[in-house]
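Enquirer: show me the folded form of this:
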Amino acid sequence: MYYKEKNTELTDSYAENMLIDSAKQGDARAFELLAVKYKKLLEWYVKQLRIPVSETDDFIQEGLIGLLKAIRTYDGKSSSFVTYASVCIKSNIISAVRKFNRHYNTLVPYDDNLDDTVIDVSGSPESDFIDKESVRIIYNKVFSVLSQYELEVFEMYLSDMSYGDMSRKLGKDPKSIGNAVFRIRKKLKQTIKPNR
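Expert: Sure thing, here's the model as predicted:
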């Protein structure tokens, strides 16, 4: 993927890696900066799908979960964060497309050649400020609506832990884990959905 980056705030890979490390430790501000930077990439992937407008928020949510997974699991060894985050976001969105297709017995096409695209993530200072504020509000809302158990499950889910591994670690039935993930997704959807 060719990623055109004009946003000078995070062009230094060392600074970005520091933000990633801080976000892994729970620093909301670091997460905000990363989420704002990669928001256009996430939205671009979702726009490539030919889905009903009413479903867009669900796929953006899946992309955001992919970004959170990327932040939580990035080790900095094999590839740049841009590449890693792109793969995680795309993977989560494609997984959601497959679930959507099975659930609605329909076909949402997606382009397997998304990696050959140039994406400009620069924005105006005003839109960046609004984006940062929106991300901060969403981040705080998400973590305030989840129970302690749901937070634990969500952290493990973001680390790509299987339901079986989660159930063993938490001493819970896999069905309980699945129910928690369902509740988390529902709460995320309600939290992320814009007021209309």
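Enquirer: from here on, contacts and neighbour counts on C-alpha atoms
Expert: OK.
Enquirer: and the longest helix belonging to the chain, what does it pack against?
Expert: Using DSSP state H to define each element, the chain has its longest helix at helix 81-104. Applying 3 or more C-alpha pairs under 8 Å, 6 or more residues apart in numbering; DSSP states H and E, we find helix 81-104 packed against helix 28-47, helix 56-73.
Enquirer: now show me the structure for the sequence below, then we'll compare the two:
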Amino acid sequence: MGRVSSKSKSKYDEMTEHDIISLAQNGDRSAEKYLINNNIDIVYAKSKLFYIKGLDNDDVIQEGLVGLYKAIRDYKIKREASFRGFAHLC
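Expert: Next comes the predicted model:
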């Protein structure tokens, strides 16, 4: 798989996405945070689609973040699917 990009330098910048996901799934909180930061745009884009009048947008974003955490937890590297694609579904 390709490399994951980030705005600031990180030890994860030179790692593959699958390696970072594997670290996150094995309890590396920094890897998890790195994945969240690099995929938060999915949450914001999806939150716009699910906005309901009268509902606090922060609540929708919070639900999206739960989905992103679940995507990290449940992603199967062996399936060779895109993590971003899987995160969109979650």
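Enquirer: before we move on, back to that, please identify the most buried of the helices and strands packed on helix 81-104 of structure 1.
Expert: helix 56-73 (a mean of 22; mean count of other C-alpha atoms under 10 Å).
Enquirer: report the distance from it to the chain centre.
Expert: 2 Å (C-alpha atoms, centre = their mean, to the nearest Å).
Enquirer: angle of it against helix 28-47?
Expert: Here helix 56-73 of structure 1 runs at an angle of 130 degrees relative to helix 28-47 (axes from the mean of the first three to the mean of the last three C-alpha atoms, to 10 degrees).
Enquirer: and the next element down the chain from the longest helix of structure 1?
Expert: Moving toward the C-terminus from helix 81-104 of structure 1, the next helix or strand (DSSP states H and E) is strand 118-120.
Enquirer: quick one: that next one aligns where in structure 2?
Expert: Residues of structure 2 offer no counterpart to strand 118-120 of structure 1, counting by TM-score structural alignment.
Enquirer: quick one: name whatever helix or strand follows that strand.
Expert: Past strand 118-120 of structure 1, the next helix or strand by DSSP H and E is helix 125-145.
Enquirer: now that next one: buried residues?
Expert: D131, K132, V135, R136, I138, Y139, V142 (16 or more other C-alpha atoms under 10 Å).
Enquirer: packing partners for it?
Expert: helix 28-47, helix 174-192.
Enquirer: give me the helices and strands touching the helix or strand just after it, please.
Expert: Going down the chain from helix 125-145 of structure 1, the next helix or strand is helix 148-158, by DSSP H and E. Applying 3+ C-alpha pairs under 8 Å, 6+ apart, we find helix 148-158 of structure 1 packed against helix 56-73, helix 174-192.
Enquirer: again, only this time at 10 Å
Expert: Contact partners of helix 148-158 of structure 1 among helices and strands, from 3 or more C-alpha pairs under 10 Å, 6 or more residues apart in numbering; DSSP states H and E: helix 56-73, helix 125-145, helix 163-170, helix 174-192.
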